[in-house]
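Peer 1: Need coordinates for the below:
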Amino acid sequence: MRGRFLTLEGIEGAGKSTQMEALVAEVEGAGHRVRTTREPGGTGLGERLRGLLLDPDLPPMIPEVELLLMFAARAQHIAEVIEPALDAGAWVISDRFTDASFAYQGGGRGLGDARVAALEAWVQGELRPDLVILLDIDPETGLQRAVQRGRRDRIEREAMDFFQRAREAYRRRAEADPERYLLVDATADPDTVAQRIRTGLAQRGLTGAMS
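Peer 2: Model (predicted):
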C-alpha cells in the first residue's frame, strides 16, 4: 500500500522543527514507517542547492532564478526520495514543499501563482501532499524567534513586508482548500500546537484518537 505524504509549512519562526518531532512520534505511534525530509534539500544535490539559495554572501539572485533553483532541487527530491518512499509504503513528512514556493516566490517575490503552478504541474505531475499542516504566525513574532537561532540566512534577511506577503499567500491556499490544509495557530506553546495537529490528523482519519 502506498504511503501518505504530509508537509509542514510556515514562515520563519513558526516552529516547524519542533512540530516535526511531535508529528513523527504521532505517525509512528499509529503504526506507520516514516521518512522525514526537507526543502530545499533532501538529497545530496538538493542540499548543495539549498546552500546557494540561503547563502547571504552571494550576489543578488533574481526571483525567477530562485524559483527555478527551488524546483530543480524539488525534481531531484521527488525522484530520489519522495516517490520511492511512498511506493515502499512509508509516510513521508517534509519540512516544506511546493506551498513554500507559492508563498515565498509567488507571494513574497511577487511572481504570482501562474508560473509556480506551471512548474508544479511539470515537475510533480499528480503528486500533491495528502495533508499540508500550516503553522500560522505573524511575521514579527516569527522573525523574533528566528533571530534567536543565530546568523540569519539570505531569506531571513528579507524585509517584514516580504514575510507578510508570504504569510498571506499561505493563508489563501489554506482557506481555499480546508480539507487538505490544516491551519494551526503557531503562537501557542509547543505542546498546545502539537495537540491541535494531533486533533486535525484524527479528524481527517490519518491517525487514531484525538486525545
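Peer 1: From now on I want contacts and neighbour counts done on CA atoms only, so please keep to that.
Peer 2: Noted.
Peer 1: How many residues are close by the residue lying closest to Gly142 once chain neighbours are set aside?
Peer 2: Closest residue to Gly142 apart from its sequence neighbours, by C-alpha to C-alpha, 6 or more residues apart in numbering: Gly13 at 4.0 Å. By the criterion of other C-alpha atoms under 10 Å, Gly13 has 25 neighbours.
Peer 1: Could you do the one 3 residues further on as well?
Peer 2: When neighbours are counted by other C-alpha under 10 Å, Lys16 registers 23.
Peer 1: The closest residue in space to it that isn't next to it in sequence is in what secondary structure piece?
Peer 2: Leaving aside its sequence neighbours, Lys16 sits nearest to Leu8 (C-alpha to C-alpha, 6+ apart; 6.4 Å). If you go by DSSP states H and E, Leu8 is part of strand 5-9.
Peer 1: can you give me the helices in this protein?
Peer 2: 16-29, 44-54, 63-77, 83-87, 98-101, 113-124, 139-147, 160-176, 190-203 (DSSP state H).
Peer 1: separation between Asp57 and Arg180?
Peer 2: 37 Å (C-alpha to C-alpha, to the nearest Å).
Peer 1: and those two? which has more neighbours close in?
Peer 2: Arg180 (18 against 9).
Peer 1: show me the residues around the residue nearest to that one when sequence neighbours are not counted that make contact.
Peer 2: Leaving aside its chain neighbours, Arg180 sits nearest to Leu131 (5.0 Å; criterion: C-alpha to C-alpha, 6+ apart). By C-alpha atoms under 8 Å, 6 or more residues apart in numbering, Leu131 lies in contact with 5-7, 180-182.
Peer 1: Could you also give me the structure for this second sequence? I'd like to compare it with the first:
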Amino acid sequence: MTERGYFVSFEGIDGSGKSTQARLLSDHLRATGRDVVLTREPGGSPGAEHIRKLVLEGATDRWSPETEFLLFTAARRDHLERTVNPALEAGQVVICDRFADSTRLYQGLARADLRVLVDQLHELVIGQEPDLTVLIDMDPETGLSRALARGDGEDRFESFGGDMQRRLRQGFLDLAGEFPDRFVVIDGNRPVEDVFADTRAIVEARLP
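Peer 2: Model (predicted):
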C-alpha cells in the first residue's frame, strides 16, 4: 500500500505573502524529489474554481455571511473529492493556499457570529484538517496595501477595509492558540527569503 501523503495549508490575512511562500515551498520540495500538488481555496478543482469567481468578485454585500460559507463549503468538498484526497492517497505532498481556517474567520467570525455553525457544517461535510498549517503573520495595514495593489479583480474581501484585516489577524493568532499541535506562526514582516528559510525548515522537519 502507498503511504498516505502529507497535507500542508498556508493561512494569513490578505497580502501576507502566504501564496508566495506556498509556491516557493512547492518548488523547493519538487527540486528535492518530492511529488507535490500545489492548490488553493476557494478553487483547486474545476467546480470549485467556478465558485471562486462567485465569492471573490463583486460588491461587498453580494452575499450574506451564511450564503458565503455554504458556497465555500461546497467548493471545499469538491476540492477534496477531486484534488486533495486523491493526491494524499497517492502519497503526494499537498500544499494548499487557504483551507477551512479561512472560512472559520472570514465567514465564521469577522463578518458574523457564525463560528459554531461553520464548525458544525465542516464536521458534517468536510471532516478533516491539514497535517500542518503555516500561518504567515503580517501587519494588517501592510497586508491590505499589498493586496489592493495586486489589481487582480479578486478584491471583494479586501474592500471590507483595515478594520476587518485587523480582526482577521487577531483571529488567526487565536486559532493558532486553539490548535497549537497543527499551527506554526511565522513572522511575515521580513524579506521573502527570510520568511521562506523558516517555512522550509519547519515543514521539512515535519514531513514523513
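Peer 1: before we move on, the earlier item: give me the stretch of structure 2 that the strand holding Leu8 of structure 1 matches.
Peer 2: The alignment of strand 5-9 of structure 1 onto structure 2 (TM-score structural alignment) covers residues 7-11.
Peer 1: Show residues contacting the matching stretch.
Peer 2: 18-19, 22, 88, 93-99, 101-102, 130-136, 172.
Peer 1: mean distance, it to its aligned residues in structure 1?
Peer 2: Mean deviation of stretch 7-11 of structure 2 relative to structure 1 after superposition (mean C-alpha distance after the TM-score superposition for structure 1): 0.5 Å.
Peer 1: buried set for that stretch?
Peer 2: Neighbour-count burial for stretch 7-11 of structure 2, with 16 or more other C-alpha atoms under 10 Å as criterion, is recorded at 7-11.
Peer 1: which one in structure 1 is aligned with Gln170 of structure 2?
Peer 2: With TM-score structural alignment as the criterion, Gln170 of structure 2 matches Glu168.
Peer 1: Contacts only, for the residue nearest the centre of structure 1.
Peer 2: Most central in structure 1 under C-alpha atoms, centre = their mean is Arg96, positioned 1.8 Å from the mean C-alpha point. Counting by C-alpha under 8 Å, 6+ apart, Arg96 of structure 1 touches 7-10, 38-40.
Peer 1: if you set the cut-off to 10 Å instead, what comes out?
Peer 2: 6-11, 16, 37-41, 132-134 (C-alpha atoms under 10 Å, 6 or more residues apart in numbering).
Peer 1: Might you calculate how far stretch 38-58 of structure 1 sits from the centre of the chain?
Peer 2: From the chain centre to the centre of stretch 38-58 of structure 1 is a distance of 15 Å (C-alpha atoms, centre = their mean, to the nearest Å).
Peer 1: Sorry, wrong one. I was asking about stretch 138-153 of structure 1.
Peer 2: 17 Å.
Peer 1: Counting neighbours, show which residues of it come out buried.
Peer 2: Those would be 138-139, 142-143, 146, 152, for stretch 138-153 of structure 1 by 16+ other C-alpha under 10 Å.
Peer 1: mind putting those in CSV, distance to Leu119 of structure 1 included?
Peer 2: Output for the buried residues of stretch 138-153 of structure 1, formatted as CSV (distance: C-alpha to C-alpha, whole Å):
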residue, distance to Leu119 of structure 1
Asp138, 28
Pro139, 27
Gly142, 29
Leu143, 29
Ala146, 29
Arg152, 28
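Peer 1: I am finished for the moment; much appreciated.
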